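> could you work out the structure for the sequence below:
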Amino acid sequence: MRTTTFDFTPLFRSSVGFDRMLHALEAANRVESIDNWPPYDIARLGEDDYRITMAVAGFSQDELTITQEQNLLIVAGQKSGDDNVEYLHRGIAGRSFQRRFQLADHVRVENASLVNGLLTIELKREIPEEMKPRRIEITSEATPARIEANTHTAEKIAA
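Down below sits the predicted model:
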C-alpha cells in the first residue's frame, strides 16, 4: 500500500487562527493503522445536527462509556470477563475498544441510546450569539460606527 505525505507548511505561513485544524490534519496524515472495529456511520441530519451510529452487538449499557472532552468524543467498550463458557467457535467480536472522534468547536452531545446492538449518539452544533456573523456599518470620520446585531443583543446595549 502506498501512502502520500502532504506538507502543510505553506498553509501555516498563509493562515491565521487555523493552527488546531492544521495540526489535526497532520496527525491524521501520520496514522499508520486503521482499526475498523466496531463499524460506525456518521450522518448529517441538518445544518447543525449530526448522528454517529456504532454497531456494538453483544455490549450492554453498563459495558459502554461515552466521554466528551473539549473537542473530543471518546466511545469505549469493555466486556466483563466473567464468562465460564468454553467456546467451540467464537465469531461474535467481544473485544474491548476505544473509538475517538474529533469534534468541531461548539459541538455537544445531545443524546445517546442503545437499541438492538446499535449505539446512537446525537450531536448538535450551537454557535454562541457573539460568534455569529454581524454586519458592521462603514462610516466617515465625522460619524461614529454603528454595529447591527440581533434585536436581543441590541436590547442589552440599550439597557
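
> from here on, contacts and neighbour counts on C-alpha atoms
OK.

> where's the residue nearest to Ile74 when sequence neighbours are not counted relative to Met131, distance?
Once flanking residues are discounted, Ile74 sits nearest to Arg100: 4.6 Å by C-alpha to C-alpha, 6 or more residues apart in numbering. Counting by C-alpha to C-alpha, to the nearest Å, the gap from Arg100 to Met131 is 27 Å.

> who has more neighbours out of those two?
A count of neighbours by other C-alpha atoms under 10 Å puts Arg100 above the other of Arg100 and Met131, at 13 against 7.

> packing partners of the one helix or strand the more buried one maps to?
In the assignment (DSSP states H and E), Arg100 maps to strand 97-102. Using 3 or more C-alpha pairs under 8 Å, 6 or more residues apart in numbering; DSSP states H and E, the elements in contact with strand 97-102 are strand 72-77.

> in the chain, which spans are helices?
With helices called from DSSP state H, the chain shows them at 9-14, 19-30, 151-158.

> if we can go back for a sec, show me which residues of the strand holding Arg100 are buried.
Residues of strand 97-102 classed as buried under the neighbour-count rule (16 or more other C-alpha atoms under 10 Å) are Arg99.

> here is the second sequence; please produce its structure so I can put it next to the first one:
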Amino acid sequence: MNRFDFTPYRRNTVGFDRLFELLENTGRIAQNENYPPFNIERTGENDYQVTVAVAGFKPDEIEITAQQNLLVVTGSKNADSNDNRDFLHMGIASRNFERRFQLADHIHVTNADMADGLLLISLVREVPEALKPRKIEIGGQTAPTVIEHDDSKKKGSKVA
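As a prediction, the model looks like this:
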C-alpha cells in the first residue's frame, strides 16, 4: 500500500491541517470503495455537476444530504425487492451505498435530478461579495473614512 507522508509539510506550514487531513482521507477512501461509479464535471466558471451511476435504484431509494463542505449520496435498496425473482446472472449491483464528496468553501447544491439510471447533482460556487478580490487604488484622492463615536462615554465627561 503506497501512502504519502505529509509530516515534512506539516512542520513548515500553519493552518493547513484540514487540507492534509482531506488528502489523507481521500486516499484511504479511494482504496476502499469504488461503487457506485461517478463523474465530476465542470460545466461553467462557477458551475459543477456530479453524476452518479445508480442503475436499479428508484428516486425514493436515494437520499442526498448537503452539509457544510460535505455532500453525501446514500442509496438503500429494499431487501425484499429481489426475493421472488430467480436470476441466472446478476450483473447489476443492487447493494446499498454511501458516497461522500468533500466540497470546497462556498459550494452549494442547486438541483438534483435522475434520468436513465444516472443521478445528476448540480453545484454552484457562490463567493460572497466581501470575500471577492477588489482593486485598491494607489494614491487616490479620496477623503479618509471617519468612524463616528460617542464622546459621552469617555471618563469624566458629563451628559447634559
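
> who are the contact partners of the residue nearest to Ile74 of the first structure?
Residues near Arg100 of the first structure by C-alpha atoms under 8 Å, 6 or more residues apart in numbering: 72-75.

> show the buried residues in those.
When burial is judged by neighbour count using 16+ other C-alpha under 10 Å, the buried members of the contacts of Arg100 of the first structure are 72-73, 75.

> redo those as TSV? Include distance to His23 of the first structure.
Formatted as TSV, these follow (distance: C-alpha to C-alpha, whole Å):
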residue	distance to His23 of the first structure
Leu72	14
Leu73	18
Val75	22
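
> which among those gets closest to Thr53 of the first structure?
Of all these, Val75 has the smallest distance to Thr53 of the first structure: 11.1 Å, by C-alpha to C-alpha.

> what's the counterpart of the closest one in the second structure?
Correspondence of Val75 of the first structure to the second structure, assessed by TM-score structural alignment: Val73.

> how near is the closest residue to its match other than its chain neighbours to Phe57 of the second structure?
Ranked by C-alpha to C-alpha, 6+ apart and with sequence neighbours excluded, the top spatial neighbour of Val73 of the second structure is Ile64, at 4.7 Å. For Ile64 of the second structure, the distance to Phe57 of the second structure (C-alpha to C-alpha) stands at 13 Å.

> give the contact list for Leu103 of the first structure.
Leu103 of the first structure touches 71-73, counting by C-alpha under 8 Å, 6+ apart.

> can you do 6 Å?
71-72 (C-alpha atoms under 6 Å, 6 or more residues apart in numbering).

> measure it to Gly17 of the first structure for me?
17 Å.

> now swap in Arg51 of the first structure and tell me
In terms of C-alpha to C-alpha, Arg51 of the first structure sits 28 Å off from Gly17 of the first structure.

> cool, and Ile138 of the first structure?
Ile138 of the first structure is 25 Å from Gly17 of the first structure, by C-alpha to C-alpha.

> ok, Thr5 of the first structure next?
23 Å.

> ok, Ala28 of the first structure next?
Going from Ala28 of the first structure to Gly17 of the first structure by C-alpha to C-alpha gives 19 Å.

> go on, Lys132 of the first structure?
Counting by C-alpha to C-alpha, the gap from Lys132 of the first structure to Gly17 of the first structure is 17 Å.

> check Arg125 of the first structure too.
20 Å.

> got it, and Gln70 of the first structure?
18 Å.

> which one's more surrounded, these two?
Using other C-alpha under 10 Å, the more surrounded residue of Gln70 of the first structure and Gly17 is Gln70, with 13 against 8.
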